[in-house]
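Colleague: sequence first, predicted model second:
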Amino acid sequence: MTTPQEELLPSTRRALLHRIAAAQADGRAPSVVAAVVRGGRTVWTGARAWSGEAVPDADTQYRIGSITKTFTAVLVLRLRDEGVLDLEDPLEKHLPGTGAGKATVAELLAHAGGLAAETPGPWWERTPGALRPELADVLGERPVVHPAGRRFHYSNPGYALLGALVERLRGASWEDVLRREVLEPLGLPRTGVRPLAPHADGWAVHPWADVVLPEPAEDLGRMAPAGQLWSTVGDLARFADFLVRGDERVLGAASLGEMRTPAAPAEAADVAGGYAYGLGMELRHQEGRALVGHTGSLPGFLACLTIGVEDDVAAVVLANCTAGIPVFSLAADLVRTVAEAEPRIPAPWQPMREADPELLELVGPWYWGTQAYALKLSADGLLSLEPLSGTGRRSRFRPNGDGTWPGLEGYYAGEVLTPVRRPDGSVGHLDVGSFVFTRRPYDGNAPVPGGVDPEGWRGTG
């Protein structure tokens, strides 16, 4: 139940309904159901269905395919945060004997482990998991097709390995660990490995005729961590909010931010298309908007969860057809519709509670050579270095507790900003990863690398 302040405008709600109605009709989908989350709350749900299909609601289950991978990645990051493993550990350290153990945990999460995209035939999504009872059956005789760490190559078997890793380190099935550590704490009762009524049936729609064919719904066995789950737009809306804000019972906001950070070497076509991959999450750019989340598909079902983090708007789309609905474009349009029709209202500006004179001495204009920068101090206690021209390297820096400031993003991520003081205690210059920033361009009183001509600045007359 939303409060009046949280409700969308009638015009926005109609635009959302029109978008999914057009998608269902144009895509000839048996049904489509969607939800929009804003400010951590579900503010809209909508659905369309053919006359022979019950109109779904926020509680109707669909298969969500590879969105399952994001759930598996959360389990792995939990193990890292507990100190049970390191993301740079080779798989062999914890799960020996697979034949793919040179890949690190991080590389598997980011689809950069060099593993094959699919299992040996027959196609695992449309056949019983009992055909592949062991990891060796999932990986086959040639599990590795690229050198580990060199390129992004989407791998479903890679996530089967991560699920097996979870099982080995937790001493319980992937299903049980997922339910105990993620689904129950987050309150996702309608998410699980098997369908529970009410649920949609999967259909294939003939490409050249308005007729349909039922699709099989197989138990994927060892491949479950790559795509087994069923869920609802209601549950996935709550999961989307968790992926932004975190929940210390499951995974903190910092680790979720790490999941949303590009982690795989991108292919040239992916760079051009605005696509990257983090740790179990897809990162895309659509019409200038950064979106994170995951898509999913299994025979008979399509799914997408996408989040505009800056807009604080997320969308979930589920459909029960094998093809025909461009679910990412549809979900991205739902985010854009809300973000543009009802822009996020910024929180009120707040000043700092206390002013530290030593920090105030750092702020203001600085020069790297002849390029002008501004160093600013915000109420959250971070410093930001920004080029005054509007283009160039920029970063925020956090206090390290010893007078130094590690960078948080961009070129200066991990590099250290150090205020260097003169004998009288005043700040003479800033050292940022060996770059010297001075109060005047090429200040002769600062240790500018290469020195400064002693005659100083001059005209040409």
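Modeller: Looks like it came in fine.
Colleague: only C-alpha atoms from now on, for both contacts and neighbour counts.
Modeller: Noted.
Colleague: tell me which residue is most central in the protein.
Modeller: Note on the chain: the residue nearest the mean C-alpha position is residue 260, at 3.2 Å, using C-alpha atoms, centre = their mean.
Colleague: ok, second structure coming up, stack it against the first:
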Amino acid sequence: MTTSQEELLPATRRALLHRIAVAQSEGRTPSLVAAVVRDGRAVWHGARSSVDGHGPDEHVQYRIGSITKTFTAVLVLRLRDEGVLDLGDALEKHLPGTGAGEATIAELLAHSGGLAAESPAPWWERTPGSLRPELADVLGKQPLVHPVGRRHHYSNPGYTLLGALVEKLRGAPWEDVLRREVLEPLGLDRTTVQPQAPHAGGWAVHPWADVLLPEPAEDLGRMAPAGQLWSTTGDLARFAVFLTRGDDRVLSARSVREMRAPAAPAEAADVVDGAAYGLGLQIQYRDGRLLVGHSGSLPGFLANLTISVEDDVAAVVLTNCTSGPLTAGVGADLVRIVAEAEPRIPEPWRPLPEADAAVLELAGQWYWGTHAFALRLTPDGGVSLEPLSGFGRRSRFRANDDGTWTGLEGYYAGELLRAVRRPDGTVSHLDLGSFVFTRQPYEEGASVPGGVDPEGWRGIG
């Protein structure tokens, strides 16, 4: 008897159930529901409840708080991809008169625009949005608390501005644009601005007694793009697949990969095992694994979405208490359990269907000074360059139409790689952002900056 590769092994399923059972019990929460995604589909759902021990299914809504920001970021990236705006544009260019217009759109997405963390009192998460009908009510008299672009400082009002930007450029309310451009194409019909039955109620659990207090579920009004949404583990599992692979109906794989790239470091006090922030996504290195996603909280609810792109595993954790289980830790553990118990089976190696002779000629060993590198052709039609041994600068490169390549990551991201040829057509060297790579270290006659000593290599006697 064999097990389908789409199914999890019984021991893995029990380990997942044990983890959420411990989280619900030790976290003292009325209910906790979770899902795991692998290979592009949900493969496990589990829940625990204080009522009967089983808990809600994948169709029950919970409030997801700041995971809403990731949805708002997707809307902004769509505008960028359509050429309506550039991420380097100052907000003032498209949404004038806010008092925070010096910040760029990219800085707002990455929480480095210098804005305050919260709106002026009263606490926006526990009061009606009708108290803040205008942007000025959200931003206050002094929107900026730090120099623009100088540091990462998480800002809820920053995402209110991004929501207002979407409304201005689309000419429609944020929630209508979100439903039309993201929720409907991805089939997220249980992700809504207002709760729809069946949904969980939000609770506060007394820290010193096993008693509960209901939390209000306010309409956040202008602050909605920062934290309004309700969703389910089923919908967020599908959203995790989108954030891993992209969907050309919403955002390309290239654009969601850009969202996952670090755009701002975390504040020093928030760093645990190394953390950063992308464009609407939190990024963390935990136990040697790169995780992306987002957490969320509003009075009565905690939420987390965690993705390991390399393992092709994601986890969703939702619970209905104001404070309790550390959902980010639970999500990371669910990913780890699956990734370690059932490692991803690699795709079979296959030869390239064809190879450009001019590119194949470049494959092999190159030297930057005395540092040895290897250039390889990649299955996607690009090339990669990496040290032959040890640590060093490495990158994949995307092919351009003119025979050059553009770096995709690390030190060489955005840098141009080109093969420089002699008059007879043979390759002289590689030029990578002014760095010269030759077939031999300091090759005689090569265009090495500063020249090569004509006496060549020598010993010292």
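Modeller: Nice, thanks for sending it over. All of these numbers come straight from a predicted model, not from anything done at the bench.
Colleague: one step back: aligned to the residue nearest to the centre of the first structure, what sits in the second structure?
Modeller: Aligned by TM-score structural alignment, residue 260 of the first structure pairs with residue 260 of the second structure.
Colleague: wait, its match sits on residue 294?
Modeller: No: Residue 260 of the second structure is beyond contact range of residue 294, at 10.9 Å (criterion: C-alpha atoms under 8 Å).
Colleague: who touches both of these two?
Modeller: Counting by C-alpha atoms under 8 Å, 6 or more residues apart in numbering, the residues touching both residue 260 of the second structure and residue 294 are 281-282.
Colleague: which helix runs longest in the first structure?
Modeller: helix 10-27 (DSSP state H).
Colleague: that one vs the second structure, average offset?
Modeller: After superposition onto the second structure, helix 10-27 of the first structure sits on average 0.3 Å from its aligned residues (mean C-alpha distance after the TM-score superposition for the first structure).
Colleague: what span of the second structure is that helix aligned with?
Modeller: If you align by TM-score structural alignment, helix 10-27 of the first structure falls on residues 10-27 of the second structure.
Colleague: ok, residues contacting the matching stretch?
Modeller: With C-alpha under 8 Å, 6+ apart, stretch 10-27 of the second structure has contacts from 30-34, 44, 46-49, 324-326, 330, 333-334, 337-338, 341-342.
Colleague: please pick the buried ones from these.
Modeller: When those are checked for burial by 16 or more other C-alpha atoms under 10 Å, the buried set is 30-34, 44, 46-49, 324-325, 330, 333-334, 337-338.
Colleague: leaving out the residues flanking it, which one is nearest to the aligned partner of residue 233 of the second structure in the first structure?
Modeller: Aligning on TM-score structural alignment places residue 233 of the second structure opposite residue 233 in the first structure. If the residues on either side of it in the chain are set aside, residue 233 of the first structure comes closest to residue 58, at 5.2 Å by C-alpha to C-alpha, 6 or more residues apart in numbering.
Colleague: got the residue ranges for the helices in the stretch 201-350 of the second structure?
Modeller: For the stretch 201-350 of the second structure, applying DSSP state H, counting those that start in this stretch gives helices covering 224-227, 233-245, 253-260, 327-341.
Colleague: mean shift of the last one relative to the first structure?
Modeller: What it means is helix 327-341 of the second structure. Looks like 0.4 Å for helix 327-341 of the second structure (mean C-alpha distance after the TM-score superposition for the first structure).
Colleague: where in the first structure does that helix fall?
Modeller: Under TM-score structural alignment, the match for helix 327-341 of the second structure in the first structure covers residues 327-341.
Colleague: sorry, back to before: wait, isn't the residue nearest to the centre of the first structure in contact with residue 290?
Modeller: No: between residue 260 of the first structure and residue 290 there is no contact under C-alpha under 8 Å: 10.7 Å.
Colleague: intersection of neighbour lists for those two?
Modeller: residue 283.
Colleague: on that earlier part again, the buried ones among the contacts of stretch 10-27 of the second structure in strands, which ones?
Modeller: 31-34, 44, 46-49 (DSSP state E).
Colleague: let's have these in JSON lines, adding distance to residue 113 of the second structure.
Modeller: Below are those laid out as JSON lines (distance: C-alpha to C-alpha, whole Å):
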{"residue": "31", "distance to residue 113 of the second structure": "37"}
{"residue": "32", "distance to residue 113 of the second structure": "35"}
{"residue": "33", "distance to residue 113 of the second structure": "35"}
{"residue": "34", "distance to residue 113 of the second structure": "34"}
{"residue": "44", "distance to residue 113 of the second structure": "39"}
{"residue": "46", "distance to residue 113 of the second structure": "39"}
{"residue": "47", "distance to residue 113 of the second structure": "39"}
{"residue": "48", "distance to residue 113 of the second structure": "40"}
{"residue": "49", "distance to residue 113 of the second structure": "41"}
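Colleague: just the closest of these to residue 70 of the second structure, please.
Modeller: For these, the minimum distance to residue 70 of the second structure (C-alpha to C-alpha) is 19.1 Å, reached by residue 34.
Colleague: you'd agree that closest one is up against residue 48?
Modeller: No: counting by C-alpha under 8 Å, residue 34 of the second structure sits too far from residue 48 to count as a contact (9.1 Å).
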